[in-house]
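> sequence first, then the predicted structure:
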Amino acid sequence: MTTQTAPGTAPQKALERYYQFHSRIYDATRWSFLFGREEVLRRVARVAVRPRRILEVGCGTGRNLVSLRRRFPHAHITGVDLSEQMLAIAAGKVRDAQITLLRRPYSAPVHEAEEPFDLVLFSYALSMFNPGWEQALDAAHQDLAEGGCVAVADFSHSRFGWFRRWMGVNHVRMEAHLWPRLAERFVPLVDERLAAYAGMWHYGLFIGRKLA
């Protein structure tokens, strides 16, 4: 099921325009540089004991939704994304009554009157929320049940200015800014930075638990 909520800010609309084209090539190209997506889910499966309600923020084409369903077959899963085109692709992959797709920005919690989530996943989403990543972390904290986990795989940093500028053209901020804030808001269970392509850039994995 897909519920549409109109996106708002200029940066959000710019991201929507970006994915009007990139949605067509996303699955065919992103495997070559979005590292750690499966690894963070493997590690989540070890620490998040049978989550009943899962939220993925920036679910895109639904790749992770399929993997989450395989790992947690009895969970209700919600995917949130801004891009109508990306969600259309996801809807074709996840024909499942226990998966809900929402089109909206993630600037506020989504659970509202329903039960909070046991797991919130950000997979290469937070580094593209500029501005908005701190709001998204605040929303995730509110969306999580006490004892629930946030899981993040994302770009971290690069020592090459030209590469950081190029990633900025693609709406990605690479200043290692996510990890200190994550460690402040959640109790770290996994907090690692790993090199890609002999150190051209680094990506990070984070899993943290909400205690209060």
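Looks like it came in fine.
> going by C-alpha atoms from here, please, whenever you check contacts or count neighbours.
Noted.
> measure the residue most central in space within the chain to L205 for me?
With distances taken as Cα atoms, centre = their mean, the chain has F122 as the residue nearest its mean C-alpha position (2.1 Å). Distance of F122 to L205, given as Cα to Cα, to the nearest Å: 10 Å.
> what is the longest strand seen in the chain packed up against?
Identified as the longest strand of the chain according to DSSP state E is strand 144-157. If you count contacts as 3 or more Cα pairs under 8 Å, 6 or more residues apart in numbering; DSSP states H and E, strand 144-157 packs onto helix 37-47, strand 117-123, strand 201-209.
> before we go on, here's another structure to hold up against the first:
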Amino acid sequence: MMDPASSHTTREPEVERYYRFHAPLYDATRWSFLFGRSGLLDMIPDLPSQPQILEIGCGTGTNMERLEFHFPDARITGLDLSPEMLRKAGERLNHSTQIELKLGRYQGDSFDYNSFDLILLSYSLTMFGPHTDPIFNHLLEDLKPNGYIAVVDFNTSPFAWFRRWMEYNHVNFSGHLLPLLKKYFHPADITVKKAYWGLWTYFQFIGKP
């Protein structure tokens, strides 16, 4: 596994500052509202032998640890903007020879064309803000023709005060993601669920190019 601190990247200062503070608390607190992560992995169809997998916004490595269990012959790349989060991921995954961690922002030249059998985004797309169309074009380019995209993320809330609070925490709660996913990908499986009796909704999405 490469040292994430050795990667060169263009950093997003606000998000980086946010996670510098939250990284030590992340695993202890996020279980209470990042719902559906493990269930999403159970929804992923069979992948070819020795699949290439990318997680964008891999955080502290929880999902990559699960991916390694689900796909023991996979090569897994984790990309994240936050050095602090990747440092936590490195500590969690230091036993692995299957996983590579990269520090950086996801963009058009991040990876080679048609590189991945699976791209996972777990509560990261909402943090790209409302203008995400270019990201979907990059995802289409980076997926193999028979690859899958797997997304779990916040959807929206009927409460304006809660949407404003989440926006303060760099999360777009406008409900714009599912329509975009359906626009760019052929859905294979979609679920939308309520959290805390309807305070907000979140979704799980599996799709193909």
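Received, thanks. Owing to the predicted nature of the structure, the values given are computational and were not obtained by experimental measurement.
> TM-score them against each other, please.
Put the two chains on top of each other and the TM-score (TM-score structural alignment, normalised by the length of the second structure) is 0.93; 205 aligned residues with a Cα RMSD of 1.6 Å.
> which of the helices and strands packed on strand 144-157 of the first structure sits most buried?
strand 117-123 (a mean of 26; mean count of other Cα atoms under 10 Å).
> one step back: what residues does the longest strand of the first structure touch?
34-37, 40, 44, 48, 116-127, 140, 164, 174-178, 186, 193, 201-212 (Cα atoms under 8 Å, 6 or more residues apart in numbering).
> mean deviation, that strand versus the second structure?
Superposing on the second structure places strand 144-157 of the first structure at an average distance of 0.3 Å from its equivalents, by mean Cα distance after the TM-score superposition for the first structure.
> give the helix, strand or coil label for E55 of the second structure.
strand (DSSP: H, G, I helix; E, B strand; the rest coil).
> so who does it touch?
M64, I76, T77, G78, L79, I119, L120, L121, S122.
> can you do 7 Å?
Residues in contact with E55 of the second structure (Cα atoms under 7 Å, 6 or more residues apart in numbering) are T77, G78, L79, I119, L120, L121.
> residue in the first structure paired with it?
Taking TM-score structural alignment, E55 of the second structure has E56 as its aligned residue in the first structure.
> do you know how far its match is from G199 of the first structure?
E56 of the first structure is 28 Å from G199 of the first structure, where distance means Cα to Cα.
> the helices and strands packed on strand 144-157 of the first structure: which one's closest to S23 of the first structure?
Nearest to S23 of the first structure among those is strand 117-123; the distance by Cα to Cα comes to 15.8 Å.
> could you find the closest non-adjacent residue to whatever residue of the second structure lines up with the residue nearest to the centre of the first structure?
In the second structure, F122 of the first structure lines up with L121, judged by TM-score structural alignment. The spatial neighbour of L121 of the second structure that comes closest, neighbours along the chain excluded (Cα to Cα, 6 or more residues apart in numbering), is V151 at 4.8 Å.
> what of A88 of the first structure?
T61 (7.7 Å).
> double-check that the one you found belongs to a strand.
No. Counting by three-state DSSP, T61 of the first structure falls outside a strand, being coil.
> neighbours of it, how many?
Around T61 of the first structure sit 25 other residues, with neighbours defined as other Cα atoms under 10 Å.
> swap in the one 10 residues further on?
Taking other Cα under 10 Å as the neighbour definition, R71 of the first structure ends up with a count of 15.
> now swap in the one 5 residues further on and tell me
Using other Cα under 10 Å as the criterion, H76 of the first structure is surrounded by 19 other residues.
> go on, the one 10 residues further on?
Burial measure for M86 of the first structure: 24 neighbouring residues, criterion other Cα under 10 Å.
> and it, how far from E146 of the first structure?
M86 of the first structure sits 31 Å away from E146 of the first structure, taking Cα to Cα as the criterion.
> and if you look at A28 of the first structure?
Taking Cα to Cα, one finds A28 of the first structure at 38 Å from E146 of the first structure.
> which of those two has more neighbours?
Each of A28 of the first structure and E146 has its neighbours counted (other Cα under 10 Å); E146 has more, 15 against 9.
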